[in-house]
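Chemist: starting from these lines, generate the structure:
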Amino acid sequence: MGDKLAGKVALITGGTNGIGKAAVERFMAEGASGVVFTGNNAEAGGAISAATGAEFIRHAVQDIPGWSAVKEVVKNKFGRLDIAFANAGTNAGDSNIEDVTPEAWQNLIDINLTGPMMTIKAAAELMRGNPEGPGGSIILNSSINGILALAGDVTYSTTKGAMRLLAKSSAVHLAKENTNIRVNTIHPGVIGTPLIEGAINGAPDPSAARSMLEGIAPMGRLGQMEEVVNLLIYLGSDDSRFMTGSELVIDGGSTAGLPGV
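Modeler: From the prediction side, this is the model:
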């Protein structure tokens, strides 16, 4: 498709479905010399690997000891890392503050916040060892719910909001260390992922459900996965080399104004 990522090596968590899968496919198409992606679904990972040539590792981001094996694969197979996309996340089991269980809260903290923290730590270690000297781009997939909270998803909203400052703190530290390693967050709105499309089609009134979700954005539609991946390509490329500690919203205007006014 192109060469915007020519010669670069990327690590993508949660790469077996949705935006993560789209990123694996597009990064390879844009000339990346290697993509390592992780996830829990070995069957999906194997299929994506066979179709794209990317390297799949079965690993859950909250599995802290397992990060050693991920780093070893990147280091031994490619000898460098240029891009890390912390994409893995969930809202499974979440609820409002009165009903959420401590167990559900902790599980989402582990996946949505400790996972990205471990991704940054692993990526920074690998990027510091690049043959020509330290450098790279780390991207965290937050959400517009990191800016505006959901009453019924207290843990998801909390973790996505915390990712903003996780990225900023990491960005400032790594900049002051003269590493040329950048850390930014993206904040997608409602995107037409298989999960969202499945929820729409499984609703009692799919047409009403689609209309409601499309109406969240003033632009009046769902975002597309390729539009989010276009943003990832920009952040992963040298075109964004002066951007760090930034939060990039891609939501069709959803958070730009007061709804209904």
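Chemist: all contacts plus neighbour counts: C-alpha atoms, from now on.
Modeler: Noted.
Chemist: so what's residue 137 up against?
Modeler: The neighbourhood of residue 137, defined by Cα atoms under 8 Å, 6 or more residues apart in numbering, consists of 82-84, 181-184, 235-236.
Chemist: at 7 Å instead, please
Modeler: Counting by Cα atoms under 7 Å, 6 or more residues apart in numbering, residue 137 makes contact with 82-84, 181-183, 235-236.
Chemist: so which of these is the closest to residue 38?
Modeler: Distance to residue 38 across the contacts of residue 137 (Cα to Cα) is lowest for residue 84, with 11.5 Å.
Chemist: isn't that closest one right up against residue 139?
Modeler: Yes - contact criterion Cα atoms under 7 Å: residue 84 and residue 139 qualify, at 6.1 Å.
Chemist: number of nearby residues for the nearest residue to residue 251 once chain neighbours are set aside?
Modeler: Using Cα to Cα, 6 or more residues apart in numbering and skipping the chain neighbours, the partner closest in space to residue 251 is residue 189 (4.0 Å). Residues lying near residue 189 (other Cα atoms under 10 Å) number 24.
Chemist: just say helix, strand or coil for residue 217.
Modeler: coil (DSSP: H, G, I helix; E, B strand; the rest coil).
Chemist: spit out the contact partners of the nearest residue to it once chain neighbours are set aside.
Modeler: Nearest non-adjacent residue to residue 217, counting by Cα to Cα, 6+ apart: residue 254, 4.4 Å away. Taking Cα under 7 Å, 6+ apart, we find residue 254 in contact with 189, 216-218.
Chemist: and the buried ones among the contacts of residue 137, selectable in PyMOL?
Modeler: To isolate in PyMOL the members of the contacts of residue 137 that are buried, counting by 16 or more other Cα atoms under 10 Å, one can use:
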select buried, resi 82+83+84+181+182+183+235+236
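Chemist: now the longest strand seen in the chain: how far from the chain's centre is it?
Modeler: When the chain is parsed with DSSP state E, its longest strand is strand 181-188. Strand 181-188 sits 9 Å away from the centroid of its parent chain (Cα atoms, centre = their mean, to the nearest Å).
Chemist: Proceed likewise with the subsequent sequence, for comparison:
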Amino acid sequence: MGRVQGKVALVTGAAKGIGEACALLLAKEGAKVVVSDLERAAGEAVVAKIVAAGGEAMFIEQDVTDEARWPAVIAAAEQRFGALHVLVNNAGIAIPGNAADCTLADWRKTLAVNLDAVFLGTKYAIPAMTGKHGSIINISSIEGIVADPNLASYNASKGGVRLFTKSAALHCGKSGLKVRVNSVHPGYIWTPMVEDYVKSIGDLAEGRAALDALHPIGHVGEVMDVAYGVLYLASDESKFVTGAELVIDGGYTAQ
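Modeler: The predicted model follows:
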């Protein structure tokens, strides 16, 4: 307990899946958490869980692709909790499509949520965190390291997150801003988004078994597997870690 005691953390896409797990664990370890999502009811339910467990949290409805919302959300976090120390850029979508059949609309929507929003969050968090030993954690994917023939826009967006993170880390480090920036690269984690993707391409049970087999460890990951990695990067335990890629993938990319 207390690995992020006294810190204020903003987690986007925190109403379910990896984002919810991150919000709950950060709160359990002492952070005051801002739960950001478009889904108000689900987001408020996450806040209720945190409060019921003795933590502090607030919900903010946010479209992460709307630039004007970012300074407003950060200001609200600072007004309520006094500062911002941690940002987890987690909100994301996946729209199947290969390089030939992916529509321009799907391409732009994917990049807007998965890449543009990470840029916006990082851009506005840096000045808020400067001098506070802040930590920005961008959720990329194994799909930002290796490719899938049927996830063209997702590959592009997550690959962009990977290198943008390094650029931001270099800027913050060389400028003496006391802000670290790292990316997390989960393998297949059993979340509502992955479950929906599996359903979209075939039988759920067969798809789950196929995904399990892709990972040398023998199974897909759980949301807490990623949340514990995020907790490490949010904490001062990782004070010498910036511009890094934390791969949490059951050995997927080691093959």
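Chemist: what's the match for the residue nearest to residue 217 of structure 1 in structure 2?
Modeler: Aligned counterpart of residue 254 of structure 1 in structure 2: residue 252 (TM-score structural alignment).
Chemist: show me where the stretch 151-255 of structure 2 has its strands.
Modeler: Listed in chain order, the strands of the stretch 151-255 of structure 2 (DSSP state E, counting those that start in this stretch) span 179-186, 245-248.
Chemist: reformat the ones you listed as JSON lines; add distance to residue 69 of structure 2.
Modeler: Below are the strands of the stretch 151-255 of structure 2 laid out as JSON lines (distance: least, Cα to Cα, whole Å):
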{"stretch": "strand 179-186", "distance to residue 69 of structure 2": "21"}
{"stretch": "strand 245-248", "distance to residue 69 of structure 2": "28"}
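Chemist: so which of these is the most packed in?
Modeler: Greatest average neighbour count among the strands of the stretch 151-255 of structure 2 goes to strand 179-186 (a mean of 27), per mean count of other Cα atoms under 10 Å.
Chemist: report the mean deviation for that one after fitting onto structure 1.
Modeler: Aligned to structure 1 and superposed, strand 179-186 of structure 2 gives a mean residue distance of 0.4 Å (mean Cα distance after the TM-score superposition for structure 1).
Chemist: which residues touch that strand?
Modeler: Residues contacting strand 179-186 of structure 2 (Cα under 7 Å, 6+ apart): 126, 129-130, 133-142, 162, 165, 168-169, 172, 226, 242-249.
Chemist: thinking again about what came up before, which part of structure 2 matches the longest strand of structure 1?
Modeler: So strand 181-188 of structure 1 sits over residues 179-186 in structure 2, by TM-score structural alignment.
Chemist: in the stretch 151-255 of structure 2, which spans are helices?
Modeler: 152-174, 192-201, 204-214, 223-234 (DSSP state H, counting those that start in this stretch).
Chemist: does residue 237 of structure 1 touch residue 7 like I think?
Modeler: No - contact criterion Cα under 7 Å: residue 237 of structure 1 and residue 7 do not qualify, at 10.7 Å.
Chemist: between those two, who's got more neighbours?
Modeler: residue 237 (18 against 12).
Chemist: who touches the aligned partner of the more buried one in structure 2 in this structure?
Modeler: Applying TM-score structural alignment, one finds that residue 237 of structure 1 aligns to residue 235 in structure 2. With contact taken as Cα under 7 Å, 6+ apart, residue 235 of structure 2 is in contact with 3-4.
Chemist: so how far is residue 124 of structure 2 from residue 235 of structure 2?
Modeler: Distance of residue 235 of structure 2 to residue 124 of structure 2, computed by Cα to Cα, to the nearest Å: 20 Å.
Chemist: do residue 1 of structure 2 as well
Modeler: Counting by Cα to Cα - residue 1 of structure 2 and residue 124 of structure 2 are separated by 29 Å.
Chemist: of these two, give the one with the bigger neighbour count.
Modeler: residue 124 (16 against 10).
Chemist: identify the residue of structure 1 aligned to that one.
Modeler: With TM-score structural alignment as the criterion, residue 124 of structure 2 matches residue 122.
Chemist: could you look up the SS state of that match?
Modeler: helix.
Chemist: with residue 57 of structure 1 instead?
Modeler: Assignment for residue 57 of structure 1 (three-state DSSP): strand.
Chemist: tally of neighbours for it?
Modeler: Neighbour tally, residue 57 of structure 1, other Cα under 10 Å: 21.
Chemist: contacts only, for the aligned partner of it in structure 2.
Modeler: Under the alignment (TM-score structural alignment), residue 57 of structure 1 pairs with residue 60 of structure 2. By Cα under 7 Å, 6+ apart, the contact list for residue 60 of structure 2 reads 35-37.
Chemist: related to what we said a few turns ago, between the strands of the stretch 151-255 of structure 2, which one is nearest to residue 13 of structure 2?
Modeler: Per Cα to Cα, nearest to residue 13 of structure 2 of these: strand 179-186, 15.1 Å.
Chemist: helix 223-234 and the closest one, what's the angle between them?
Modeler: 160 degrees (axes from the mean of the first three to the mean of the last three Cα atoms, to 10 degrees).
Chemist: re earlier: buried ones among the contacts of strand 179-186 of structure 2?
Modeler: By 16+ other Cα under 10 Å, those give 126, 129-130, 134-142, 162, 165, 168-169, 172, 226, 242-249 as buried.
Chemist: can I get the contacts of residue 60 of structure 2 in JSON lines including neighbour count?
Modeler: JSON lines is the format used below for the contacts of residue 60 of structure 2 (neighbours: other Cα atoms under 10 Å):
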{"residue": "35", "neighbour count": "29"}
{"residue": "36", "neighbour count": "28"}
{"residue": "37", "neighbour count": "24"}
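Chemist: residue 71 of structure 2: which of those is nearest?
Modeler: Among the contacts of residue 60 of structure 2, and counting by Cα to Cα, the member closest to residue 71 of structure 2 is residue 36, at 13.2 Å.
Chemist: that closest one belongs to a strand?
Modeler: Yes - counting by three-state DSSP, residue 36 of structure 2 falls inside a strand.
Chemist: for residue 141 of structure 2, what are its contacts?
Modeler: 158, 184-187 are the contacts of residue 141 of structure 2 under Cα under 7 Å, 6+ apart.
Chemist: what does it correspond to in structure 1?
Modeler: In structure 1, residue 141 of structure 2 lands on residue 143 (TM-score structural alignment).
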